[in-house]
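1. Below are the sequence and a predicted model; questions follow.
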Amino acid sequence: MNRFNVKQIMLTMALVCNVIVSGQTDEETVRTIYSASLNNGYSYQWLDHLSNAIGGRLSGSENAEKAVQYTKAELEKLGLDKVWLQPVMVPKWVRGDKETGYYFLEDGTKVPVNICALGGSVPTPNEGLRAEVIEVTDFSQLEQLGEDAIKGKIVFYNRPMQADLISTLEAYSGCSSYRYAGAVEAVKYGAVGVITRSLSLRQDDLPHTGSMGYADLPNEKRIPSAAISTNDANALSEVLKTSEDIELHFRQTCQQMDDVLSYNVIGEITGSTYPDEYIVVGGHLDSWDLGDGSHDDGAGVVQSMDVLRLLKLSGIQPKRTIRVVLFMNEENGLRGGREYARVAKEKGENHVFALESDLGGFTPRGFSIQASEQDYQRILEWKSLFKPYLIHYFELGGSGADIGPLKNDTNVLAGLRPDSQRYFDHHHAANDTFDAVNKRELELGAATMTSLIYLVDKYGFNQSSPIKD
């Protein structure tokens, strides 16, 4: 039997599950969901195809289009009530040739470095860019040094993620502005290029890409921006401690093209009691192009797809409409999330809850929740149901970039929070690949998401319609 024959297995299992789920307690239903995911999950094999048969899915690319068509077809196999594509115009940035870089020691020795262009950057001249390097750790140092010290040079932002912060997300947020806004700030003082330390706690030779922007800078003032690996950043910094006149050469041929048409992929199970109240679960279908995007965010995509499959497999008929949304263009524009929210508002759709997975396929620890105190307390009432699965993190906080535009004064948003200690080892780098994902951890995440969706649908929140059993 073909291992991708979803429908046949699903129908067989559903016959068994439908007999028992109606009389189950919440504890028993959650156990049914976890058993279904761990014994008969499909997230891992869907991810296998996304990662290995398609690969990196940069917005506007051929691979992104292949991913749209593949996930739509797989959702259609699940027997959902509706599956469709939502058009959205997205930016198209092309990396071009593999980037090269090296610096020159005082004796003329050429030392190669591992770099990659930041997403959205302009190219260097065709022969590359060569200039003296000046190292800073923050924007205030640029101001202190001034134009006399910076003009005509390449600014090297050497800002490590703070290792003693247990929350790696907090460590990341403390550095990400140097990647995104580094060029804009450096241009103010006459810099001709920017090299940014990769945002990773791991010491290795892999540069990590990511989005950067030029704000309202005219095209003629935009300077090329690249990331340098952590090992090479450390080495270059050591050299600069004793030699001030170090020159760096790097070359990149990236291009920003015209926007192109792409799609959010959407599937839904219509609610039996309150079909006009929407619960969304999703991740982003696009990824960066250095690896295959397995953790960021192939994992979130396939987990979200499996939520709807696991609900059906476990014999659960949702009372509210459950939608899976695979958002396009989170990485370099957030166009998919914004378009979905715009259309929802235009149609007057009442989105009572949204859950996003966008922190990799690692072991789930719990949820970060955007909610009123009253709705947050409702979620805490369910915490004991997750205890047997070692899910203990239920905290007020952020949710997810794609679902963020849906937030209003009454609804609830949440983000799956896996163990994040290894996430930034892979984030936006060439080692974000399928072999870095553990099947069991991925399936535990899918079950955790499904269980929360089940409970939200069953009990609702303060703003939801009361369920009449």
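-> Cool, the structure landed.

2. only C-alpha atoms for contact and neighbour calcs from this point on.
-> OK.

3. Can you list the residue ranges for helices in this protein?
-> 6-21, 26-40, 43-48, 62-77, 139-150, 168-173, 176-187, 230-242, 299-313, 335-347, 373-380, 383-386, 423-426, 439-459 (DSSP state H).

4. So what's the residue count around the nearest residue to Asp81 once chain neighbours are set aside?
-> Leaving aside its sequence neighbours, Asp81 sits nearest to Ile269 (C-alpha to C-alpha, 6 or more residues apart in numbering; 5.2 Å). Ile269 has 24 neighbours, counted by other C-alpha atoms under 10 Å.

5. Below is structure B, check it against A:
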Amino acid sequence: MKSFKLLVAVIFLFVLTVHSQDSLVLRKIYDEALVNGKSYENLKYLCKQIGPRLSGSPQAQKSVEWTKSLMESYGFDKVFLQECMVPHWVRGEKEVGKIINGKTSIDVPICALGMSPATPKGGITAQVIEVKSLNELEILGEAAIKGKIVFFNRPFDPRFIETGKAYGAAGDQRFAGPAVAAKLGAVGVIVRSLTESLDDYPHTGTTQFPEGSRKIPAAAISTNGANQLSALLKLKKSPTVQFYFKQNCKTLPDAKSYNVVGEITGSESPNEFITVGGHLDSWDLAEGAHDDGTGIVQSLEVLRIYKAMGMKPKHSIRAVMFMNEENGGRGGDKYAELALKNKEQHIAAIESDGGGFTPRGFTFQDVSTETINNINSNWKELLTPYLADRLSKGGSGSDIAPLAVFKEAVLIGYRVDSQRYFDIHHTPNDVFENVNKRELELGAAAMTALVYLIDQHGIK
């Protein structure tokens, strides 16, 4: 009995010692990020010197060259490019939108949805049919829709605490709505911007048309514009209320681009990888600061902190600047394809693509209840002093999603306070000035802390 109690005491002391060591390392990680962090200055360069980085654009190529050079200057063990062909869609001349109410014309802010075709040179004018869902549209059918402009006007559901869920619930009208409307004979589509905020900024974002299907021009309208159009439609309920819009976008042949990968090679298991990443491309309306410049510079910072602190990971750690998340996802697919081809083993991947706001924690995709309980039991207390301790089941990110082919890989989403994100997302407001330095660097530290814990102790 005495020997058993002694064994229990030794085990308890060992666990306590390891926990104490982890706590000290996490404190040093946060000190490095908050005192010597480079995330903010790197983000400023990305936003102000390079700017919008839509796939296939010269700015996207410039961002590839810059991030590769930056990684090399930090002295990472490996820095390399992964070639991938990406869509090359261009917006062209600024869009025009007008509500036509009898003899009155009211200008409203619109922007073309990514991958939409242009209107005819003179634009489109047609009667408007307002719907709240794809199901409502299909019930109306071709007889009611043919020759009309479909106006999708489903707002965010304010009851969701996590705004990403509201975005997901409203998003199908933008992702899939234009294709459904085209099938029913519509001549164009206007979609309410995906935000709860009431303002005059239209929110772009991609829409998808199945291969070989009919394509029609599709644009986002600002929430104030959507409310104005809806009010007039309810008031008149007649063909006298029409909508006019003109856009000049086009899709060019696919362009060559790259993922940019930096690596610190593991000392014990060099062929087992922990990936951190975000997407290097952005929409063309602004600087892509929160979406996803912050994720890019935070992922870079994880490896920089390791180097600055002289830490040698057991497993190889990669920072990946994924290309083409916004309108194709080709970079994420290519990364997983090459990982399989090279017979790599991926044990975890973390994506930062929710903005550079205050850290809240992490969500773990497709893990068991036992695993999430163990994660909380082992790590919640360590992360609590840094307010990054919400560790729960949930999604990860679209760029790392293809890594699900690795059965042992745990896919993780970095989560922040999301309340302001969709006020900025995909708008001209997504600029460097709207990122808070301290929030950004706290996020980089939180990601580094989790990478360290995974590297030292594993997850499953």
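-> Arrived safely, thanks for sending. From a predicted model like this one, the values you see are computed outputs, not experimental measurements.

6. ok, back up a step: quick check: the residue nearest to Asp81 of structure 1 touching Leu78?
-> No - using C-alpha atoms under 8 Å, Ile269 of structure 1 is not in contact with Leu78, being 10.3 Å away.

7. What's the match for Asn434 of structure 2 in structure 1?
-> Alignment note (TM-score structural alignment): Asn434 of structure 2 maps to Ala436 of structure 1.

8. Also Leu300 of structure 2?
-> In structure 1, Leu300 of structure 2 lands on Met305 (TM-score structural alignment).

9. Glu337 of structure 2 now?
-> Using TM-score structural alignment, Glu337 of structure 2 pairs with Arg342 in structure 1.

10. Please report how far that match lies from Gly348 of structure 1.
-> 10 Å (C-alpha to C-alpha, to the nearest Å).

11. now swap in Ile391 of structure 1 and tell me
-> 35 Å.

12. out of the two, which sits in the more crowded spot?
-> Ile391 (19 against 10).

13. show me the contacts for the more buried one.
-> By C-alpha atoms under 8 Å, 6 or more residues apart in numbering, the contact set of Ile391 of structure 1 is 364-366, 383.

14. overlap between the residues you listed and structure 2?
-> Mapping the contacts of Ile391 of structure 1 onto structure 2 (both residues aligned by TM-score structural alignment, their matches' C-alpha atoms under 8 Å) leaves 364-366 still in contact.

15. So the aligned residue in structure 2 for the residue nearest to Asp81 of structure 1 versus Glu32 of structure 2, what's the distance?
-> Taking TM-score structural alignment, the alignment pairs Ile269 of structure 1 with Ile264 from structure 2. Distance, Ile264 of structure 2 to Glu32 of structure 2, by C-alpha to C-alpha: 18 Å.

16. again with Ile347 of structure 2
-> 26 Å.

17. which of those two has more neighbours?
-> Taking other C-alpha under 10 Å, Ile347 of structure 2 and Glu32 do not tie; Ile347 has more neighbours (22 against 19).

18. Map that one onto structure 1.
-> Match for Ile347 of structure 2 (TM-score structural alignment): Val352.

19. ditto for Thr358 of structure 2
-> Thr358 of structure 2 maps onto Thr363 in structure 1, by TM-score structural alignment.

20. Skipping its backbone neighbours, what lies nearest that match in space?
-> Glu441 (4.7 Å).

21. what's the burial count for that neighbour?
-> Neighbours of Glu441 of structure 1 (other C-alpha under 10 Å): 18.

22. Now for it: which residues touch it?
-> 361-364.

23. ok, Asp292 of structure 1 - contacts?
-> Per C-alpha under 8 Å, 6+ apart, neighbours of Asp292 of structure 1: 51-52, 55-57, 430, 432-434.

24. mind running it again at 10 Å?
-> 50-58, 298, 428-434 (C-alpha atoms under 10 Å, 6 or more residues apart in numbering).
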